[in-house]
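*Asks:* Here you go, sequence then predicted model.
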Amino acid sequence: MSARSGSMTARETSPKPAEDKASLLEKGAPAPAAPPAPGAKQLLFCFIGLQASYLTWGYVQEKVMTKEYSTGRFPSATFCVFSNRVLAVTVAWAVTMYKHGGKLNIPAPLWVFAPCALSNTLSSFGQYQALHYVSFPLQTIAKSTKVIPVMIMGKVLNKKTYPCVDYIEAVLICLGVSLFSLANVTTDFFGGGTSGDASSYAAMAGVAMLALYIVSDSFTSQWQSRLYQAHPTVDQFQMMFAVNTWAIIMTTFALVTSGELWITLQFIGDNPIAFLDNVTIAITSATGQLFIFYTIKTFGPIVFTIIMTTRQMFSIVLSTVIFGHAIKPLMGMGAIIVFATIFNRIKRQAAKRKQAAPAAPPSK
């Protein structure tokens, strides 16, 4: 009896082997208690915030990169990225200081934010620069394919697996938005947005810029998701501050070494309206980033990408209303495909959450 008791005591008191749960990037702080599952109100909040921010941002972005100011075209896409990041880091710093009692504590090593800061900077540069070589509708169609690269990047970067239905939904969304965009095709569909150069070099440069945008943007959202998993105590404001700090360092270096900083400052001095346009882009970019980080942390990169993909349709509708274009049947067909797919996805995930929810304890 005593021997048995001794062996039981030894088993009970012997230390259990420590579980090595090293994070994807490096060991982060212990995860807090699981919050309640996000609901439809949060999803609607993210949807409206992202749409409002980036519809305005996209409109003014196209204006800056394609408009003739009094002394010519805006000279630097890099400066547009830089100005966006300056306001974003200011907002993030203020909110972080307020939320954390006047302390700017980032609960993760600063280096882990550098990869997504670089990819985010490159994607923004590619998006701006592409408008020098391709038309806005072609850029819109390229953006509509982003759901699939994001899923592939999730598989490569985060070892995620997706059921076949997710890939089918991604293809349908890409198809629907592409049809919607193709309804607005004109004779200058493949023409440059600002250069007017229809040469093979311009076409290749445009495709290269679009590829840079899509690959970099797909990497950014998946890396941020990975970082949130590795360091669950990092909130969206701390993420925003750290990512934009790195981005400012990178864009400042690029502007100074290329000489674009002084050229652009001179251009803004000669064209005050260009300064106001950059401020508008910076404000909407800052609010958009807040919604981006919150959406990725709450719902993940795939839901975020779907919201941003459907934005392409709303941007075309906005352009159609502003410039008085006709609503074409092909646009209706594309919209039906996209919204039917999204509705089916929401319904399917709601059923999945309901099935996974723990059963209520029996009443006594």
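*Replies:* Sure thing, it's come through.

*Asks:* contacts, neighbours, all on C-alpha from now
*Replies:* Will do.

*Asks:* can you give me the helices for this structure?
*Replies:* Counting by DSSP state H, the chain forms helices over residues 2-13, 40-66, 77-99, 114-130, 136-144, 147-157, 164-182, 200-230, 236-258, 260-270, 272-299, 301-323, 329-356, given from the N-terminal end onward.

*Asks:* In the longest one, which residues are buried?
*Replies:* In other words, helix 200-230. Applying a neighbour-count criterion of 16 or more other CA atoms under 10 Å, the buried positions in helix 200-230 are 202-203, 205-207, 209-230.

*Asks:* Quick check: which helices or strands does that helix pack against?
*Replies:* The contact analysis (3 or more CA pairs under 8 Å, 6 or more residues apart in numbering; DSSP states H and E) places helix 200-230 against helix 114-130, helix 136-144, helix 147-157, helix 272-299, helix 301-323.

*Asks:* one more time with 10 Å, if that's ok
*Replies:* Using 3 or more CA pairs under 10 Å, 6 or more residues apart in numbering; DSSP states H and E, the elements in contact with helix 200-230 are helix 114-130, helix 136-144, helix 147-157, helix 236-258, helix 272-299, helix 301-323.

*Asks:* ok, now the fourth one?
*Replies:* With contacts defined as 3+ CA pairs under 10 Å, 6+ apart, helix 114-130 has these neighbours: helix 40-66, helix 77-99, helix 136-144, helix 200-230, helix 236-258.

*Asks:* one more time with 7 Å, if that's ok
*Replies:* When contacts are defined as 3 or more CA pairs under 7 Å, 6 or more residues apart in numbering; DSSP states H and E, helix 114-130 sits against helix 77-99, helix 200-230, helix 236-258.

*Asks:* List the contacts of residue 175.
*Replies:* By CA atoms under 7 Å, 6 or more residues apart in numbering, residue 175 lies in contact with nothing.

*Asks:* Please disregard the earlier target; I meant residue 64.
*Replies:* If you count contacts by CA under 7 Å, 6+ apart, residue 64 has them with 74, 277.

*Asks:* And here is the other one:
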Amino acid sequence: MNVPERSRFLIYALGIFVCYFLYGIVQEKLTRGRYGEQVQTDGSVGEQFTFALALVWVQCVCNYIFAKVLLAVKPQKEDTTHTGSYAACSLTYLLAMVSTTMAMRWVPYPTAVVGKSAKPIPVMILGVLIGRKSYSWTRYACVLTIVLGVILFMYKEGKVANLPAETTILGEVLLFLSLSMDGLTGAVQERIRAASSPSGQQMMMSMNFWSTLMLGFAMLLTGEVKESLHFALRHPEVWTHLSLLSLCGALGQFFIFLTVANFGPLACSVVTTTRKFFTVLCSVLLFGNILIARQWLGAVLVFAALFVDMLYGKKQSPAAALSSKKPPSDGGRLSEEKKKLIS
């Protein structure tokens, strides 16, 4: 069944929203909940799961298995992508994730909001510089408007933390590194799409394979393998939470890679950036929470930009349009003449 392009995009976006909404609930329970009844040195009861590398590693393993099963059930054409491209993409993806996690501890709240919301910008810039992608001016304007709208909507007054200058600078450096790695990930994915056009399942399997290896090596170096395993053996209910988290993550990543493979990293970054916006907006509509004028302005900007992008964002950039109008080369003319002779 041929599903229209826009309908497919909406299905993928909805899949990302739903899966990561459930993912967030389970993650909150896993990382902020307490396990056991043992009294800690600070007087709190129960232990917390603090093994970030192990958490991501388990998800990468499950994502790899999930994609492998999908490809076994429905075989596809051979993926001709160079192994190094997937390895590089996995490395930049992991560095972005780690840098973001570390940066959020050491940057003021306004900087964190801007950093979380500005992901599409480096994806777009490095997609042009490295991924050899071209966009129309309309798309540039729409993406910037979406980012601005999300920042206006998500920002909350009264959350500016008084952090030491050295700590803030370190956090900003990490945030810049994170955004740069996000941009590089998108650029490499654009190159992969242009070179070999792998399916979403193939990208998902290969990237998670390399991510599993890299994280496994990091866990061995840090000793987190032994510590996390002992924690899980002490508190068996962790396995249930990890399983649910991995299921939601695998389904969510499946939709993410379908979006990347079919619509590109920029479209995917816009979806993931607006995901939290739509989550908060749904809570407002469902539970009657009040929005202030700035948040309404942000909501209007996001919806207006998304609407304009749907109508006009697919148009070619001037450079791409000119290149498509270039006369065929001698080789092209020869091939055309051969076709005429054959016919």
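*Replies:* That came through, no problem. Only a predicted model underlies this, so the values are computations on that prediction, with no experimental measurement involved.

*Asks:* Nearest to residue 191 of the first structure among the helices of the first structure would be which one?
*Replies:* Set against residue 191 of the first structure and scored by CA to CA, the helices of the first structure come closest in helix 200-230, at 8.0 Å.

*Asks:* Of the helices and strands packed on helix 200-230 of the first structure, which is nearest residue 331 of the first structure?
*Replies:* Taking CA to CA, helix 301-323 is the member of these nearest to residue 331 of the first structure, at 8.7 Å.

*Asks:* mean shift between the closest one and the second structure?
*Replies:* Plainly put, helix 301-323 of the first structure ends up 3.5 Å away from its match in the second structure on average once the two are laid over each other (mean CA distance after the TM-score superposition for the first structure).

*Asks:* Return the list of helices and strands in contact with that helix.
*Replies:* helix 40-66, helix 136-144, helix 147-157, helix 200-230.

*Asks:* any chance of those in JSON lines, with distance to residue 182 of the first structure too?
*Replies:* Shown next, in JSON lines, are these (distance: least, CA to CA, whole Å):
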{"stretch": "helix 40-66", "distance to residue 182 of the first structure": "18"}
{"stretch": "helix 136-144", "distance to residue 182 of the first structure": "8"}
{"stretch": "helix 147-157", "distance to residue 182 of the first structure": "18"}
{"stretch": "helix 200-230", "distance to residue 182 of the first structure": "17"}
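
*Asks:* Of those helices, give the one that comes closest to residue 118 of the first structure.
*Replies:* The stretch from these with the least distance to residue 118 of the first structure (CA to CA) is helix 200-230; that distance is 8.5 Å.

*Asks:* Counterpart of residue 153 of the second structure over in the first structure?
*Replies:* In the first structure, the residue matched to residue 153 of the second structure (TM-score structural alignment) is residue 180.

*Asks:* Hmm, its match is touching residue 329, no?
*Replies:* No - under the criterion of CA atoms under 7 Å, residue 180 of the first structure lies out of contact with residue 329, with a separation of 9.1 Å.

*Asks:* And those two? Which one has more around it.
*Replies:* residue 180 (29 against 12; other CA atoms under 10 Å).

*Asks:* could you measure residue 279 of the second structure against residue 215 of the second structure, distance?
*Replies:* Taking CA to CA, to the nearest Å as the criterion, residue 279 of the second structure is separated from residue 215 of the second structure by 30 Å.

*Asks:* So between those two, which is more surrounded?
*Replies:* For residue 279 of the second structure versus residue 215, the count of surrounding residues by other CA under 10 Å is larger for residue 215: 19 against 13.

*Asks:* for the helices and strands packed on helix 301-323 of the first structure, which one sits closest to residue 112 of the first structure?
*Replies:* In this view, those are compared for proximity to residue 112 of the first structure by CA to CA, and helix 200-230 is the closest at 7.5 Å.

*Asks:* Kindly state the distance between the middle of the closest one and the middle of its chain.
*Replies:* A distance of 10 Å separates the C-alpha centroid of helix 200-230 of the first structure from that of its chain, computed with CA atoms, centre = their mean, to the nearest Å.

*Asks:* how big's the offset between that helix and the second structure?
*Replies:* Helix 200-230 of the first structure versus its aligned partner: 2.7 Å mean (mean CA distance after the TM-score superposition for the first structure).

*Asks:* Now check residue 308 of the second structure against the first structure: what is it aligned to?
*Replies:* Looking across to the first structure (by TM-score structural alignment), residue 308 of the second structure lines up with residue 344.

*Asks:* Counting neighbours, what do you get for residue 84 of the first structure?
*Replies:* Residue 84 of the first structure is surrounded by 24 other residues when neighbours are defined as other CA under 10 Å.

*Asks:* What residue in the second structure is paired with it?
*Replies:* Using TM-score structural alignment as the criterion, the counterpart of residue 84 of the first structure in the second structure is residue 59.

*Asks:* How about its match: what's its closest non-neighbour residue?
*Replies:* Across the structure, with CA to CA, 6 or more residues apart in numbering as the measure, the residue nearest residue 59 of the second structure apart from its sequence neighbours is residue 246 (5.0 Å).

*Asks:* Alignment lookup: that neighbour to the first structure.
*Replies:* Per TM-score structural alignment, the equivalent position to residue 246 of the second structure in the first structure is residue 282.

*Asks:* State which strand of the second structure is the longest.
*Replies:* Across the second structure, the longest stretch assigned as strand under DSSP state E is strand 35-39.

*Asks:* That one packs against which elements?
*Replies:* Applying 3+ CA pairs under 7 Å, 6+ apart, we find strand 35-39 of the second structure packed against strand 45-47.

*Asks:* Buried ones in the strand it packs on, by neighbour count?
*Replies:* Applying a neighbour-count criterion of 16+ other CA under 10 Å, one finds residue 47 buried in strand 45-47 of the second structure.

*Asks:* Stretch 165-173 of the first structure now?
*Replies:* Counting neighbours by 16+ other CA under 10 Å, stretch 165-173 of the first structure gives 169-173 as buried.

*Asks:* Same question for stretch 231-241 of the second structure.
*Replies:* 231, 238, 241.

*Asks:* Same question for stretch 302-319 of the second structure.
*Replies:* Applying a neighbour-count criterion of 16+ other CA under 10 Å, one finds 302, 304-306, 309, 313, 316-317 buried in stretch 302-319 of the second structure.

*Asks:* from memory residue 179 of the first structure sits against residue 334, does it?
*Replies:* Yes - the criterion here is CA under 7 Å, and residue 179 of the first structure meets it with residue 334 at 5.1 Å.

*Asks:* Neighbours of the aligned residue in the second structure for residue 57 of the first structure, how many?
*Replies:* Residue pairing (TM-score structural alignment): residue 57 of the first structure is matched to residue 23 of the second structure. Counted with other CA under 10 Å, residues neighbouring residue 23 of the second structure total 21.
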